[in-house]
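J.: A structural model of the following input is requested.
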Amino acid sequence: MGPESQPERARRTHRTNWMSLLCGLLFIGMGVRYLTGPDPDAVIMAPVLVGGLGFAAFVAILAKAIRR
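T.: Predicted structure coming up:
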């Protein structure tokens, strides 16, 4: 029995979870920033974190609305 006689398997895909992807990239970016130089000011990084999480939520809501 060769590969020609095996039934074709349907390829299964899943939708991208934009919230998880963008939040992960944000935290990786912030971690790299803390590791590669002088410590950034927490007064600057806190709004960047909150704004980044808000942007990720906004993109996730838009993606969910577009899918429907």
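J.: CA only for contacts and neighbour counts going forward, please
T.: Will do.
J.: quick one, strands of the chain?
T.: For the chain, no strands are identified by DSSP state E.
J.: Name the residue closest to the centre of it, please.
T.: For the chain, the residue nearest the mean C-alpha position is residue 21 (0.9 Å; C-alpha atoms, centre = their mean).
J.: Now the second one, please; I'll put the structures next to each other:
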Amino acid sequence: MARDPERRPRQIHRTDWLALLCGLLFVGVGIRYLIPPTPDPVSILLILVIGLGFSAFVAIIAKAVRHR
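T.: Sure, this is the predicted structure:
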């Protein structure tokens, strides 16, 4: 099997921090609802809002550092 000398170099994808952290947040909330006792919906909503805000903050910082 001969190697192609004109192969494209391997592309590296940057981490999408917003998607990663939001996904982890929602998975965590889903797991929390599976474990008794069921949490108060208002406290979960507060945790979601704070978590999404933190995720957006991390994504903004990562984008600013990446463009330097």
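J.: picking up where we left off before, counterpart of the residue nearest to the centre of structure 1 in structure 2?
T.: Mapped onto structure 2 by TM-score structural alignment, residue 21 of structure 1 lines up with residue 20.
J.: residues in contact with that match?
T.: Contacts for residue 20 of structure 2 (C-alpha atoms under 8 Å, 6 or more residues apart in numbering) come out as none.
J.: Please apply the same query to residue 36 of structure 2.
T.: Applying C-alpha under 8 Å, 6+ apart, no residues contact residue 36 of structure 2.
J.: Okay, the equivalent of it over in structure 1 and residue 23 of structure 1: tell me how far apart.
T.: Aligning on TM-score structural alignment places residue 36 of structure 2 opposite residue 37 in structure 1. According to C-alpha to C-alpha, to the nearest Å, residue 37 of structure 1 and residue 23 of structure 1 sit 22 Å apart.
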